[in-house]
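Trainee: With the sequence up front, the predicted model follows.
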Amino acid sequence: MAQVTVWFDGACPLCTREIALMRLLDRRGRINFLDVSGDAPADCPVDRAELLARFHAREGDRMLSGAAAFAAMWRAIPLLRPLGELARVPLVLTGLEWLYRRFLRIRPRLQRWVAAR
């Protein structure tokens, strides 16, 4: 039974590699991974362009984006759960979000680099 829904860009080589790793680690099937590289699912509460621009997840009734969405995904995976729980500390989450925003700036270059390999 999925506890977390994750929307990801299946056309992004960087994203697909990361999601492939998360699928391997999600041995209990607690994450529902949805590829939005085509059309966003009809029941998605977020615009497709926004889904492609930032990482999004739903944990229970809460819609999350950025570092908070990653933390929700980590909490669903036993091996990564401690990191996800640590991200519940506001100062830690603020730091992770700061890092995530810096990552978004270099993401296009990383995507090209990964695609070329």
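Mentor: Structure's in. What do you need?
Trainee: contacts and neighbour counts: CA atoms only from here.
Mentor: Fine.
Trainee: can you count the residues close to the residue lying closest to residue 75 once chain neighbours are set aside?
Mentor: Take residue 75 and drop its neighbours on the chain: the residue closest to it by Cα to Cα, 6 or more residues apart in numbering is residue 81, 4.0 Å away. Residues contacting residue 81 under the criterion other Cα atoms under 10 Å number 16.
Trainee: repeat for the one 3 residues further on
Mentor: Neighbour count for residue 84, taken as other Cα under 10 Å: 23.
Trainee: Just the buried positions in the biggest helix by length in the chain, please.
Mentor: In the chain, with assignment by DSSP state H, the single longest helix is helix 90-116. Within helix 90-116, the residues scored as buried using 16 or more other Cα atoms under 10 Å are 93, 96, 97, 100, 107.
Trainee: which helices and strands sit right next to it?
Mentor: helix 13-25, helix 67-75 (3 or more Cα pairs under 8 Å, 6 or more residues apart in numbering; DSSP states H and E).
Trainee: ok, and here's another one to check against it:
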Amino acid sequence: MTNSTDIPHEFVLFYDGQCPICQKEVAWLRWKNNQHKLGFQDINQADFDASVYGKTHDELMAEIHGVYADGRLIKGVEVFYAAYAAVGLGWIMAPTRWPLLKPLFNALYSIFARNRLSLGRLLSKKSCEKGNCRI
């Protein structure tokens, strides 16, 4: 797999390649990434250095992050909007930006982020049996 930070993209999604849910989402986004505007970076790759972005690995594991081509680092629900927009599907995530719904989506994502590995184990026991799920 190519290290996405070596290829210019409008946006690079940082993801946990050991998370079954994250793996499925990234596979779907790769499939939709026809114009190659979205890059992908597994934060668990040996050559990835979180400190380049002023973060620790634990901070990146706590919630999703991504970086725009101009170096702006974002996190949380806004990352999903940026990733979907990069593949031409920003409209799907548009409600996450609506003032009345934004706090709800942020709260729901916060709960999901804290529990994603447990949810991943429930949804993908086969992957976890191979040792891909960790806390």
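Mentor: Noted; the coordinates are in hand. The structure presented is a predicted model; accordingly, all values stated were derived computationally and were not measured.
Trainee: so what number do they get for TM-score?
Mentor: For this chain pair, the superposition-based TM-score is 0.83 by TM-score structural alignment, normalised by the length of the first structure; 116 aligned residues with a Cα RMSD of 2.0 Å.
Trainee: now the counterpart of the residue nearest to residue 75 of the first structure in the second structure: how far from residue 84 of the second structure?
Mentor: Following TM-score structural alignment, the counterpart assigned to residue 81 of the first structure within the second structure is residue 90. Applying Cα to Cα, to the nearest Å, the value for residue 90 of the second structure to residue 84 of the second structure is 5 Å.
Trainee: can you redo the helices and strands packed on helix 90-116 of the first structure as TSV with mean neighbour count and distance to residue 117 of the first structure?
Mentor: Conversion of these to TSV gives the following (neighbours: other Cα atoms under 10 Å; distance: least, Cα to Cα, whole Å):
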stretch	mean neighbour count	distance to residue 117 of the first structure
helix 13-25	15	10
helix 67-75	24	25
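Trainee: For residue 113 of the first structure, which of those helices is the nearest?
Mentor: Distance to residue 113 of the first structure, taken as Cα to Cα, is lowest for helix 13-25 among those, at 9.1 Å.
Trainee: What is the corresponding segment of the second structure for the closest one?
Mentor: Going by TM-score structural alignment: helix 13-25 of the first structure matches residues 20-32.
Trainee: chain center to the matching stretch: distance?
Mentor: Distance of stretch 20-32 of the second structure from the chain centroid (Cα atoms, centre = their mean, to the nearest Å) equals 9 Å.
Trainee: what do you get for stretch 25-40 of the second structure?
Mentor: That offset, for stretch 25-40 of the second structure, works out to 11 Å (Cα atoms, centre = their mean).
Trainee: Residue 51 of the first structure sits in which helix or strand?
Mentor: For residue 51 of the first structure, the host element (DSSP states H and E) is helix 48-53.
Trainee: ok, and what's touching that helix?
Mentor: 7, 8, 9, 36, 37, 39, 40 (Cα atoms under 8 Å, 6 or more residues apart in numbering).
Trainee: Using neighbour counts, trim the residues you listed to the buried set.
Mentor: By 16+ other Cα under 10 Å, the contacts of helix 48-53 of the first structure give 7, 8, 9, 36, 37, 40 as buried.
Trainee: Name the nearest of the residues you listed relative to residue 30 of the first structure.
Mentor: Distances from residue 30 of the first structure to these, taken by Cα to Cα, are shortest for residue 7, at 14.0 Å.
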